[in-house]
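**Student:** no sequence on this one, just coordinates:
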């Protein structure tokens, strides 16, 4: 149809205007279309979900994902006038294309020997957003003009303007006036003030630079251009312009804590159904501490990217008494990757699973001073398959106490402990602690081969810090429903998971991890703030974990690659995750008084010879206080060193091991 039009290489203003004139003459008859609204109508009185932290500080909003259609009657007249003035002053006069405006733009195109976007009418902009690509070519301009004329024949000016407001892009993911008003001002379109309308009218020209969250100087300058143009076309008076300029438009700040808000969103859907996000009308008080949340985000971002920009990390911080989720970070940068590694990603925890195995053993009568040998043993895995677990560096240390085996993260002994208590029994125990595991009779569970989320693993540690009580993780404290004008509370849920005595003895064992074990770099911290914890490293250094706690706070760290790959020697829980944990915890506990874990009445302390596990005689060269669940403590004195059966004052050892060879705790766990 347009084959007679000159090619771009031979273009001239008069020839292109002639082509556009032919478009006007030869355009096909208009088709009828009754309904031009392509999205559901915006509900009346709609409001977003607002989230506040535990102290009432505003955190952010949970926005719906759907687009809504706003009828022209709900779009402020001031905004309509502003857009027409600044984008297409002759909108009510032309028939879809402004030939004079196009001619002026094309002259500039020929002079500069390039195609620009000048001269487009509101109708053409609508066509470009709805139907065409952003390609700059004569062919696209002709298609745009033809469709614009067709639209003008098919729809009224009022309908075209309505379509424009609902289709145009306003930056930051907001398409249409409904999303823009909600995103930038947390309002419905009809609630917008003149000052807010002036800002929004300037956005379509350059959504990236002129949106209300852009640089204030640029945004204000664009607003002034809008107001100046409105005065020029007599849409407002100079006095009105000054009044609008003097009125402050308060822009709603972007949401903080995006990973945490994403988790709240999922919790609300679980509670109210999938439609709640679109329905809105809630005010949520989260268990979050906003200060700790900001600290957590900064710590993960700086701590992980400081090692490698490709690495990812996650952090979960709970109050062990209430289960309140104080902070949660699912990655280094939500804008680049919203995948929530704190709650969704499942990875092998490695040795970070071991404290649960040892706690289960204590519940069955095993003691912290019991002696175990780490000589490897071969196990039958069925189908004529044999498995011979080894320590991380394939070293052997002979006899170790259960306490030492946990501090040094001895693999062979842990497998033997799991074999003693039984895999099914341990799986049941882990479930009570809050950690779902597979049920197959597989001793490799001792080495953390079953995949878990960081959140679930941290929650499973809460009974150890909370006297045996499992506090269910709580994300939302209460919700105010505007429709019902009522609050609904979400109380804490606490249930017994293991005995207070077993929790305390396990914790005392885990304190050694931070003093002479696989996280001994945290020794100074643990002297300032009594703490317990466990490192975790998976095969080939793919995942690094550290879960640690004080009586006030429990925090877990995971670091690794989204697509698992070796991090190299030294990529361990003690070397990578523990320092990040310390950085967070030092600031988190800076204003908190130092507290130690409370010993329950069901725990007794006696002085033993750690090389034998019996009560110490006066002649025993090595002695230490050891904790026992009442009734499991030794009753016989050490006969190895002779001497009178006298129980001397406790003399804690700097290195409580009775072996000539000290395990290497610097690199592996």
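**Tutor:** Sure, I can see it. Given the structure is predicted, the values throughout are model-derived calculations rather than measurements.
**Student:** okay, CA-based contacts and neighbour counts for the rest of this
**Tutor:** Fine.
**Student:** what helix or strand does the residue nearest to the spatial centre of the chain sit in?
**Tutor:** What sits nearest the mean C-alpha location of the chain, by C-alpha atoms, centre = their mean, is residue 259, with 2.4 Å. Using DSSP states H and E, residue 259 sits in helix 258-272.
**Student:** chain center to that helix: distance?
**Tutor:** Distance of helix 258-272 from its chain centroid, counting by C-alpha atoms, centre = their mean, to the nearest Å, is 11 Å.
**Student:** Surely residue 635 touches residue 614?
**Tutor:** Yes. Counting by C-alpha atoms under 8 Å, residue 635 sits close enough to residue 614 to count as a contact (7.5 Å).
**Student:** quick one: which of these two has more around it?
**Tutor:** Legend: neighbour count by other C-alpha atoms under 10 Å for residue 635 and residue 614, higher for residue 614 (21 against 10).
**Student:** ok, and the closest non-adjacent residue to that one?
**Tutor:** residue 638 (4.9 Å; C-alpha to C-alpha, 6 or more residues apart in numbering).
**Student:** Against that first model, consider the following:
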């Protein structure tokens, strides 16, 4: 009986064992049937930040979805590795991927809590969770995690797994990976970290928000203590070292969510270009190094000049009055209301809102929230002209209009910065009275582009007064009427194809043009007429009637064809008013078109990117190697030179006279659209082209007499003058250094090199110079007081005497 019972029990045990084995096999199959393949991480390449650099190598922007800077384990200091191992998985180098003791401990804790509270995960399991599985806390997922962790350990080395972990984990403060964490929390590279900082970082992955030293410094310090004690326990460091590390001062920084650090309009345009030209790259994930064309010195000069220029024009329009009012001049309410506009440190020439707290004898007592000062309103003569939103002007005395409690805008002139601060910013610790001036932020907008006409490289691009105020790039997206700035294209067509020369006599006289059933009667800006003049004089004086007459003779299609040759792609109206700039274009394309004159008739594609390097160090794009493909001879070099030589006259004798102050060869043209809604100035030298546009986003009159010559040209002169001086100084210092090295090498006395002379436009072989009379266009000699040195294509020089027949022929035009 006992024997039978024993046999039955053994048989039952066998059946149960078989069933259990079957269940385990089924369970293993069920669990592993949809496990991710480890091959997906064999070539582990985490998302990485793409870095953008200016032409001198300065970091100006970063593109990313996850802010990560991958690092090799060999470049991570040993004590940093050890801090993470001690904090997260002390037996990392001993277990096969899972730590059974930790798992059992976690299961007991979870059972007591009645929910999944603790994971007990090893570093390997955390890698699996982050790279292969979801972070959900369920037993099924934990089993998958354990299986995959074991398999991962069979395929990868411990160092490989640790490297994946240190690069993948999230630290809070926008940081992914240990290198980003060091950079963002401490503004340090990994090899600059202290033991205390490393321990604080190692404590973050478990709960980045809870243990954040930015949000909860005391809790972060307790977590740091735990990590250091674990390092002592693991014999990575001594107790003395741990105590010293805890005493170390920790300074942490909150990461900025801003990813553009300089030249924002340029960077935004660059990002669009990268996506359009290289769609195969994911610039937010691929960890590229992108070297650009932007010259930060030029861009900074442009930004400052545009701000100064727009403020000056805005002041000529008039004062708009107080920006607001706070009853009882309540300082707390003011700070709360203007919190984002009143920094604790203020800088010269920047505009800030200020609360009027008192007034006496033409002076205002104001506070910017953290700084108090005085404003001499009587000195702000521009503010006596008050303009309302409809543009109506009344004359006032601002010191009688401004009340206590009003909000006005002020700035701190550089000359008024306290001497002890040496012209730097004024922090809130400064307790003295500052001497502010009344100011106002212009509503007016503007844009500037500077490029190298011999490569198409954009050196500077500023698309508005302030990128924080408006991200709309008026240099590339703003479609506006160029007015007379379009005329050089019409003149080019006449010279290049239709036999005109700088001395061709044209007639600045009232004319009526019939186009079908309609009549067009253009006029000149000054409502005067000069009669018979040379083509050069017509361009210098920007005579509308001449441009209209030329296009009526050569045909609108010819003008459009030449605009296309020069790279203008915007829609152009097929009408005679095109000659006066009635069709809208962008600043960039018109500046690029002028660059063709400087480049001897060669058009280059616009270039923002000089070089792209992938994360492995391979050069995947080089603009220099692509340069010849981007160059196209679109206009005869002789015609291009003749246009440049004529347009120099616009500066020397015409509407662009303000640029004469720079005392170097400059060719340019002003432009003003109907009712003075747009003001343009586009100028170029033999090696630079730059354009300025000024106007309102919602089209309206800029102001009385605010032409291209008055509103836009001073901005151009401001930044170009400073940039010329900077560049000349750099070039001369380079020449000086070379001369000194040469004298030392030859053992001779050093002689400083001569001052560099500005380049003039190169004269091509296909033109000949002649002395001609400025007024008649006929040949003369150098003794003629009205004689000028003019260039003509070979065989097109004018006659020695006035040819009346040519003038008669010119006036005979078809009835259009």
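**Tutor:** Nice, I can see it. Since this is a predicted model, take the numbers as computed values, not measurements.
**Student:** Residue in structure 2 paired with the residue nearest to the centre of structure 1?
**Tutor:** Structural alignment (TM-score structural alignment) places residue 259 of structure 1 against residue 265 in structure 2.
**Student:** What residues does that match make contact with?
**Tutor:** Residues near residue 265 of structure 2 by C-alpha atoms under 8 Å, 6 or more residues apart in numbering: 461, 462, 463, 467, 471, 473.
**Student:** What segments of the stretch 201-350 of structure 1 are helices?
**Tutor:** 207-210, 216-232, 238-246, 258-272, 276-279, 290-305 (DSSP state H, counting those that start in this stretch).
**Student:** between these, which one is nearest to residue 407 of structure 1?
**Tutor:** Residue 407 of structure 1 lies closest, by C-alpha to C-alpha, to one member of the helices of the stretch 201-350 of structure 1: helix 290-305, at 24.9 Å.
**Student:** Quick check: the residue nearest to the centre of structure 1 vs residue 327 of structure 1, distance?
**Tutor:** Going from residue 259 of structure 1 to residue 327 of structure 1 by C-alpha to C-alpha, to the nearest Å gives 10 Å.
**Student:** just residue 296 of structure 1 next, same as before
**Tutor:** 7 Å.
**Student:** Next: residue 106 of structure 1.
**Tutor:** 57 Å.
**Student:** Select, from the contacts of residue 265 of structure 2, the two members most distant in space.
**Tutor:** Every pair of the contacts of residue 265 of structure 2 checked by C-alpha to C-alpha; the farthest is 461 and 471, at 12.7 Å.
**Student:** Neighbour count: the two, which is higher?
**Tutor:** The neighbour comparison of residue 461 of structure 2 against residue 471 (other C-alpha under 10 Å) goes to residue 461, with 31 against 14.
**Student:** dump the residue contacts of that one.
**Tutor:** 263, 265, 266, 294, 299, 447, 448, 449, 450, 475.
**Student:** would you list these in a markdown table and tack on distance to residue 767 of structure 2?
**Tutor:** Formatted as a markdown table, the contacts of residue 461 of structure 2 follow (distance: C-alpha to C-alpha, whole Å):
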| residue | distance to residue 767 of structure 2 |
| --- | --- |
| 263 | 42 |
| 265 | 41 |
| 266 | 39 |
| 294 | 35 |
| 299 | 37 |
| 447 | 36 |
| 448 | 33 |
| 449 | 31 |
| 450 | 29 |
| 475 | 35 |
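**Student:** Closest to residue 367 of structure 2 out of the residues you listed?
**Tutor:** residue 263 (31.3 Å).
**Student:** What is the burial count for that closest one?
**Tutor:** 22.
**Student:** surely it meets residue 299?
**Tutor:** Yes. Residue 263 of structure 2 is in contact with residue 299 according to C-alpha under 8 Å; the separation is 6.7 Å.
**Student:** Now which residue in structure 2 aligns to residue 279 of structure 1?
**Tutor:** Aligned partner of residue 279 of structure 1 by TM-score structural alignment: residue 285.
**Student:** can you pull the contacts of its match?
**Tutor:** Residues 46, 47, 48, 49, 50, 63, 64, 65, 66 are the ones in contact with residue 285 of structure 2 under the rule C-alpha under 8 Å, 6+ apart.
**Student:** Of the residues you listed, grab the buried ones for PyMOL.
**Tutor:** Selecting the buried subset of the contacts of residue 285 of structure 2 in PyMOL, with 16 or more other C-alpha atoms under 10 Å as the burial test, is done by:
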select buried, resi 46+47+48+49+50+63+64+66
